[in-house]
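Q: this is the structure alone, sequence omitted:
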């Protein structure tokens, strides 16, 4: 590994650490480690929001958007559906577990799903507020979205195909204001904007540069050939490069970039996916293999399977489950070693998305207007078929 350090201006941190570590009783998932804090420093509010209620368990819901932009939230406990409002017609969705970031013909529409969690390191706080359409970010062409670990801090990065890099202020969005840390024309055809604490890293045109929340560069620029894919983990932020990954970490200090090279010349990762708040993420590697990147160990492992895969997510649970979709539309569950742990009948289509939570996977199938809830630890058993009344173009899971 090669280490780089990007210097930055000092941030004002409230002297409330002792208060933050007391009076917190909400427990997190059983397999959540207590060895690392979230990559964005917590605040004394623990993720509270005016008008939101703190509850004792996750407020998990399906946020779905119809082909004509109607947004609804379907409560997974009661199966009651609530209309949220109207957005533009979406072609894709990304999420941080609270907001849905919709790719549209005019840029990105943001929908607040009204439920979120606050990762406090060794436990979680869970909130429910009012879902709403939060606003639109103008942009041209398809967009790559990278979200921070906490929905009320840091920035969400948007990289549009015309080369414009944007960082959205998440603390302001939580307050009902849609503002940008920066908007930079990189001139590149592809890239990513990756959040890292109070900073954001723009990777484009063969380099990666750290910016602060005013859009100023804060340190040296490092090499990152053909940047593609970014994701935040419990350890730090991953940025995919042609020769491996950059791992960005910060703990109220300089942003440190570590290079994690591939162990061999197998097909690289172009996008990463994993259960939120976990250290290990997955990526496709060619047609019938997947990479697992363990950001805690700073190591890659590649596994070949007897299937052609179109999507893969690391559940990173105690059993090391990896959930995938194959070319026939089946949801497959593998061990980290490629062992077959179950599959569904063909249910997914080419527009399906896959989200993995603590105990369930959710597969959105627009052609069927259905979201399948799958118990991936029980031989990929289909637990429920959820059908949003307004129709389904894209969906995600909020409250996780």
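A: On my side now, so go ahead. Predicted model only: the values in this text are computed from it and were never measured.
Q: okay, CA-based contacts and neighbour counts for the rest of this
A: Fine.
Q: tell me the secondary structure of residue 367, please.
A: helix (DSSP: H, G, I helix; E, B strand; the rest coil).
Q: need the contact list for the closest residue to it other than its chain neighbours.
A: In space, and not counting its chain neighbours, residue 367 is closest to residue 349: 7.1 Å by Cα to Cα, 6 or more residues apart in numbering. The contact partners of residue 349, by Cα atoms under 8 Å, 6 or more residues apart in numbering, come to 329, 365-367.
Q: for comparison:
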């Protein structure tokens, strides 16, 4: 395998944020699939009044610095735009269009203005004016759960400080409105609100007594109650919504207009730590998670099956590319980005230690996979890297940043 060294970028940083060096924009057209995306309405194709439909996705990297200033880097023309400011963020979540920034005021929402509508056998790509949408009020850490569609369905938010469970109307977000479908009072502490079609799963209880409760879009109970001890981590795949539990995962889908939850237990005899955070190339059926220090968990939501892979080196993060080669991307604790064989866990390619200083400072970078490229933030180093996993983990482009890219999302996908 080859470990390419990063070529020197001599350009200076623009006042507004980012400068690119090297060449070759990335594009992610998506894969033909057979499963309908969770929450698809079948209407509108993701169009919003005033938005321009594009022939290909307008991918970008939207960043928020420690003070809350938001920048957007267009990966096609490498132009940079300052979108405004939010409060100083402590965490950021995304669905590929919106950034949900946890700030002292609550959860502030940024619309990047670029998105893709997944219509099963083809895709529609849009661009509109980016904007700051306002704040969802709440106390304490905010856990956000999104779907793969940014103009329909719902977005779930749980505030640990108050215990409030909130379901946002995502279609209203696409029109620039913050509208709550429901807000339920709960017990302070960790929790989740997981959107599934027109319904949601809301956690109740704590620890090994945690239960997933089915709720309608109005907040009424559906009658579904499913035990999920130590619920932690959620992601929406091509098949349905995944929730991590101490004894495996719960896969939530809608069957004949009814919310259904299936149990996917860990393999018998497994002693590896449970998955508590999932990541993948957006919408794909397979997701990856760290299995503590023992390796990597892969969950195939189509096959309803787990696979435990050994880790060749200590890892900080892992994500499933879920392409024809079943590759994984991982961030090693020494700062390298690794391309892993999805069947064995073996290292197929690697970069130099690009983010060693960030990891040493406790600033865990963001690693993002799309169909063609991977993107890695380097908060302390002040860079954003574009990596080609299919070409020996070659560093394709480097973007210098004028301010620390504390949080980054790939938008437009």
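A: Thanks, I have the structure now. All of these numbers come straight from a predicted model, not from anything done at the bench.
Q: hmm, back to that, make JSON lines out of the contacts of residue 349 of the first structure and add distance to residue 89 of the first structure and neighbour count.
A: Shown next, in JSON lines, are those (distance: Cα to Cα, whole Å; neighbours: other Cα atoms under 10 Å):
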{"residue": "329", "distance to residue 89 of the first structure": "25", "neighbour count": "19"}
{"residue": "365", "distance to residue 89 of the first structure": "17", "neighbour count": "24"}
{"residue": "366", "distance to residue 89 of the first structure": "13", "neighbour count": "21"}
{"residue": "367", "distance to residue 89 of the first structure": "16", "neighbour count": "15"}
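Q: which SSE is the counterpart of residue 409 of the second structure in the first structure in?
A: Under the alignment (TM-score structural alignment), residue 409 of the second structure maps onto residue 396 of the first structure. In this structure, residue 396 of the first structure sits in strand 394-398 according to DSSP states H and E.
Q: name the nearest residue to residue 95 of the second structure, sequence neighbours excluded.
A: residue 146 (5.9 Å).
Q: the one you found -> the first structure?
A: Checking TM-score structural alignment: residue 146 of the second structure goes with residue 147.
Q: so its match makes contact with residue 93?
A: No - taking contacts as Cα atoms under 8 Å, residue 147 of the first structure lies outside contact range of residue 93: 12.0 Å.
Q: re the thing from before, assign the residue nearest to residue 367 of the first structure to helix, strand or coil.
A: From three-state DSSP, the assignment for residue 349 of the first structure is coil.
Q: now do residue 171 of the first structure
A: Classified using three-state DSSP, residue 171 of the first structure is helix.
Q: re earlier: residue 147 and residue 93 of the first structure - which one has more neighbours?
A: residue 147 (28 against 23; other Cα atoms under 10 Å).
Q: list the contacts for that one?
A: Residue 147 of the first structure touches 95-96, 155-157, 194-195, 231-232, counting by Cα under 8 Å, 6+ apart.
Q: return the subset of these lying in helices.
A: In helices, judged by DSSP state H, none of the contacts of residue 147 of the first structure are found.
Q: residue 182 of the first structure is in what secondary structure piece?
A: With DSSP H and E as the test, residue 182 of the first structure turns up in strand 180-185.
Q: need the contact partners of that strand.
A: 155, 163-169, 212-215.
Q: the residue nearest the centre of the first structure: what's it in contact with?
A: Geometric centre of the first structure, nearest residue: residue 96, 4.9 Å, by Cα atoms, centre = their mean. Residues in contact with residue 96 of the first structure (Cα under 8 Å, 6+ apart) are 147-151, 398.
Q: next, give me the two most distant ones among those.
A: Farthest pair in the contacts of residue 96 of the first structure (Cα to Cα) is 148 and 398. Separation: 14.4 Å.
Q: nearest residue to residue 291 of the first structure other than its sequence neighbours?
A: residue 302 (4.5 Å).
Q: list the buried residues in the strand holding residue 396 of the first structure.
A: 394-398 (16 or more other Cα atoms under 10 Å).
Q: so how far is residue 68 of the second structure from the closest residue to residue 161 of the second structure other than its chain neighbours?
A: The spatial neighbour of residue 161 of the second structure that comes closest, neighbours along the chain excluded (Cα to Cα, 6+ apart), is residue 140 at 3.9 Å. Residue 140 of the second structure is 18 Å from residue 68 of the second structure, where distance means Cα to Cα, to the nearest Å.
Q: same deal with residue 308 of the second structure?
A: 38 Å.
Q: enumerate every residue touching the residue mapped onto residue 266 of the second structure from the first structure.
A: Counting by TM-score structural alignment, residue 266 of the second structure lines up with residue 262 in the first structure. Going by Cα under 8 Å, 6+ apart, residue 262 of the first structure touches 243-245, 300.
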